[in-house]
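**Q** Just a sequence and a predicted model for now, questions to come.
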Amino acid sequence: MEIVILAVVIAVVALGAISGLVVSSRKKKQLPPAPPSSPSVTAPPAEPHVGEEAETPRAEPRRTVEEVELPEAPAEAETAPVVEPEAAAPAAPAEPEIEVPEPTAGRLVRLRARLSRSQNSLGKGLLTLLSREHLDEDTWEEIEDTLLTADVGVAPTQELVERLRERVKVLGTRTPDELRGLLREELLALIGTDFDRSVHTEPGIGVNGEEKPGVVMVVGVNGTGKTTTTGKLARVLVADGKSVVLGAADTFRAAAADQLQTWGERVGARTVRGPEGGDPASIAFDAVKEGIAEKADVVLVDTAGRLHTKTGLMDELGKVKRVVEKHGSVDEVLLVLDATTGQNGLVQARVFAEVVDITGIVLTKLDGTAKGGIVVAVQRELGVPVKLVGLGEGADDLAPFEPEAFVDALIGD
């Protein structure tokens, strides 16, 4: 029994010794050494000690919030205050330079070479035929065909041939100079030298007794150069010392108002315009109203140039004229015709003349056709004179029509 008790005691003692060794080994166990520090790698923060390994906190004096001093901000370099740049105002568009148009006096004479290049075949052809030794019926028929080909027209051609026959018979012998003089006289008589070819732009008295500028309506079919002619006419008037207001009453053709305004800006003429597709009569009325307010010398009204076969639009042209006349009379109605269209231009002229009272004709592109006889034909058809002719694409290529210079260009020197 005692032996059993002793064995139990020894076992207990042995178990206690073993437990003590285990606890002692745990107490003596250390953490693995920290890896060597590297200047480029930051060591992780040490783990806090807990339990028996926790350190006793050191007694430190405590400070209130008021006693804690904040770190001073680093001194800023003294630099000039940064001023935000102001938003630059949009630059105003540069005003176009005002041009000084070429004087109109003798302009057709200066453009005579350009005219003679296209018209010389008519004059030379007639002189060659008239210079034949024997002027038989075949020759006179050739003379007649030459005139008809140049669009002189049937009736004027017959008149001219009859007069030439009589005068050649009386003259007898025919030297080149005599023939040239004879032909010059007859062509001048056919074109007419007694027409008043000036463009009437004198100010008048309006319906309310106020002074009214001269009013010029420009009409014609699209494609004849109507708007361009209106702009060139403004240059002609400015060159003669007149102030001009332009009325862009062609509201149906895209960019017509812009085109006219560009012409006006080049010579300092203001353009009155309205919305695209607006009422042409209203714009024409406003243009004359502005001309009266500005005491301008002339108001030029560019009208819609639709095909002459469209009756409604032609009636609208008559309406424009009636509305403008509420301010006072219209001084000129200029019909623009393309000289290259020949006899078709006469059809247009007749229809326009039925709607408005045409007072003058402007023939454009006269330098681009050999059919200068249209000058005679259209005057005879309408009973009104050709007042201006276009002889090129240049800004100052619109010239007052001078019969003498025109005939001289036809027959040459």
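**A** That came through fine.
**Q** contacts, neighbours, all on C-alpha from now
**A** Will do.
**Q** Was I right to think Ala296 contacts Leu246?
**A** No. Using CA atoms under 8 Å, Ala296 is not in contact with Leu246, being 10.4 Å away.
**Q** Show me which of those two is the more surrounded one.
**A** Legend: neighbour count by other CA atoms under 10 Å for Ala296 and Leu246, higher for Leu246 (29 against 20).
**Q** Name the helix or strand for the more buried one, please.
**A** Using DSSP states H and E, Leu246 sits in strand 244-249.
**Q** Buried ones in whichever helix or strand comes after that strand, by neighbour count?
**A** Going down the chain from strand 244-249, the next helix or strand is helix 256-267, by DSSP H and E. The neighbour-count check on helix 256-267 (16 or more other CA atoms under 10 Å) flags 256-257, 260-267 as buried.
**Q** Now the two most distant members of the residues you listed.
**A** Greatest spacing in these, by CA to CA: Ala256 and Val267 (17.7 Å).
**Q** name the helices or strands packed onto the strand holding Leu246?
**A** If you count contacts as 3 or more CA pairs under 8 Å, 6 or more residues apart in numbering; DSSP states H and E, strand 244-249 packs onto helix 226-239, helix 256-267, strand 270-272, helix 280-293, strand 298-303.
**Q** before we move on, back to that, okay, the buried residues of helix 256-267 in a markdown table with distance to Gly342 next?
**A** Below are the buried residues of helix 256-267 laid out as a markdown table (distance: CA to CA, whole Å):
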| residue | distance to Gly342 |
| --- | --- |
| Ala256 | 25 |
| Ala257 | 28 |
| Leu260 | 27 |
| Gln261 | 30 |
| Thr262 | 30 |
| Trp263 | 28 |
| Gly264 | 30 |
| Glu265 | 33 |
| Arg266 | 32 |
| Val267 | 33 |
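**Q** In addition, the following structure is provided for comparison:
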Amino acid sequence: MGLFDNLKSALKKTKDVLRTDVRDLLRSGEILDEAKLEEFYRGLITTDMGVAAATEVVETLRKEFGGRTVVPDKIWEVVRTQLKTILLGESGTGWDRANPIGPLNIAATGPTVILVSGVNGVGKTTSIAKLARLLHGSGRKVLLAAGDTFRAAAVEQLTMWSKRIGCDIVTKPPKSDPASVAFEGCDQAVARGADFAIIDTAGRLQTQQNLMSELQKIHRVIAKRIEGAPHESLLVLDATTGQNGLSQASKFSEAAGCTGIILTKLDGTAKGGVVIAIRQKMGIPVKYIGVGEQLDDLQVFSADDFVNALFDDV
């Protein structure tokens, strides 16, 4: 399948919710009354796009089409346009498809450092491998730093991925200071002329203050070794958590200065609309999405493709 077909497939559960809840509301020739608008609102909410976004969309429909005869194509076009505007944020521009690695902040000189964080079980280590594969496949030299030193399986898994991808990795003995691994990773990235250094961190709950403080320390150490680093601080979120992801995004952003999100398990949830809620409430863009379990199943996020796939055939 092509990238757009993969995205449509990943959003199937979310699309099914919309198809069930809203398709019959917008029959051509009927009047778009308050009852239909209220049902439409509830249908949007079930995707976890959030109250603010759903309210904004319904208010626009009420203003432009309320009390008038339904013309489905026109209504869906307005919905698509509004949601794309929310997802694009203040920039108003999307991803340049000529750039296969996506909208990353690239260092002016030296290695670009990417710090990756998230709660336990969101697919962080696998997401790092997928991102490394994407960057390596585009001809960039990538170095990984296995900063989850308290979980031997994480280091072993990342080491296995590095060998499979063909990129360097920095590891230290179990229970080493994670900040020292991050520092060594940056040091080796400079020494080896790497284009990217991706720093893994241990999974942690946003409520564990001592571990969030540790994440702040890692961020500071990276900044001391390479000026301007980390150039990206990516938070890995599990799409199946829906609105709970907002709390994670808020707390991790405070600790690690999150610049973007990798949204995983999009293919396993009916809550794909959370992408919209996070962008609107937190102002943090989703930069990559996981649409499957294979190493190549990481896509650069496109607001146009996401909205078009979400409402295709609704």
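**A** Good, I have the coordinates. Only a predicted model underlies this, so the values are computations on that prediction, with no experimental measurement involved.
**Q** about what we covered before: need the helices and strands packed on strand 244-249 of the first structure in JSON lines (columns: distance to Asp151 of the first structure).
**A** Compiled in JSON lines, these are given as follows (distance: least, CA to CA, whole Å):
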{"stretch": "helix 226-239", "distance to Asp151 of the first structure": "22"}
{"stretch": "helix 256-267", "distance to Asp151 of the first structure": "31"}
{"stretch": "strand 270-272", "distance to Asp151 of the first structure": "37"}
{"stretch": "helix 280-293", "distance to Asp151 of the first structure": "34"}
{"stretch": "strand 298-303", "distance to Asp151 of the first structure": "28"}
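**Q** Minimum distance to Thr139 of the first structure: which of these has it?
**A** Among those, the nearest to Thr139 of the first structure by CA to CA is helix 226-239 (40.2 Å).
**Q** The closest one aligns to what range in the second structure?
**A** Residues 124-137 of the second structure are matched to helix 226-239 of the first structure when aligned by TM-score structural alignment.
**Q** who's in contact with the matching stretch?
**A** Stretch 124-137 of the second structure is contacted from outside by 101, 116-118, 141-142, 154, 157-158, 161-162, 165-167, 198, 200, 203, 236, 262, 264, 290, 295-298, using CA atoms under 8 Å, 6 or more residues apart in numbering.
**Q** just to revisit the earlier point, mean deviation of the strand holding Leu246 of the first structure from the second structure?
**A** For strand 244-249 of the first structure, the mean deviation from the second structure after alignment is 0.3 Å (mean CA distance after the TM-score superposition for the first structure).
**Q** For the counterpart of Gly268 of the second structure in the first structure, give its distance to Gly123 of the first structure.
**A** Aligning on TM-score structural alignment places Gly268 of the second structure opposite Gly368 in the first structure. Here Gly368 of the first structure is placed at a distance of 16 Å from Gly123 of the first structure (CA to CA, to the nearest Å).
**Q** Contacts only, for the closest residue to Ile226 of the second structure other than its chain neighbours.
**A** What sits nearest to Ile226 of the second structure in space, not counting adjacent residues and going by CA to CA, 6 or more residues apart in numbering, is Cys186, at 7.1 Å. Residues counted as contacts of Cys186 of the second structure (CA under 8 Å, 6+ apart) are 113, 197, 222, 225-226.
**Q** Verify the contact between Ala303 of the second structure and Gly92 for me.
**A** No. At 10.4 Å, Ala303 of the second structure does not count as touching Gly92 under the criterion of CA under 8 Å.
**Q** which of those two has more neighbours?
**A** Comparing Ala303 of the second structure with Gly92 by other CA under 10 Å, the one with more neighbours is Ala303, at 24 against 10.
**Q** and the residue nearest the centre of the second structure, which of the three is it?
**A** Nearest to the geometric centre of the second structure sits Ile262, at 2.9 Å (CA atoms, centre = their mean). What DSSP: H, G, I helix; E, B strand; the rest coil gives for Ile262 of the second structure is strand.
**Q** Please determine how far it is located from Thr125 of the second structure.
**A** Remark: distance between Ile262 of the second structure and Thr125 of the second structure (CA to CA) = 12 Å.
**Q** Please enumerate the helices of the first structure.
**A** Assigned helices in the first structure, in chain order: 2-28, 107-110, 112-130, 137-149, 154-171, 176-191, 226-239, 256-267, 280-293, 311-324, 343-355, 374-382, 403-411 (criterion: DSSP state H).
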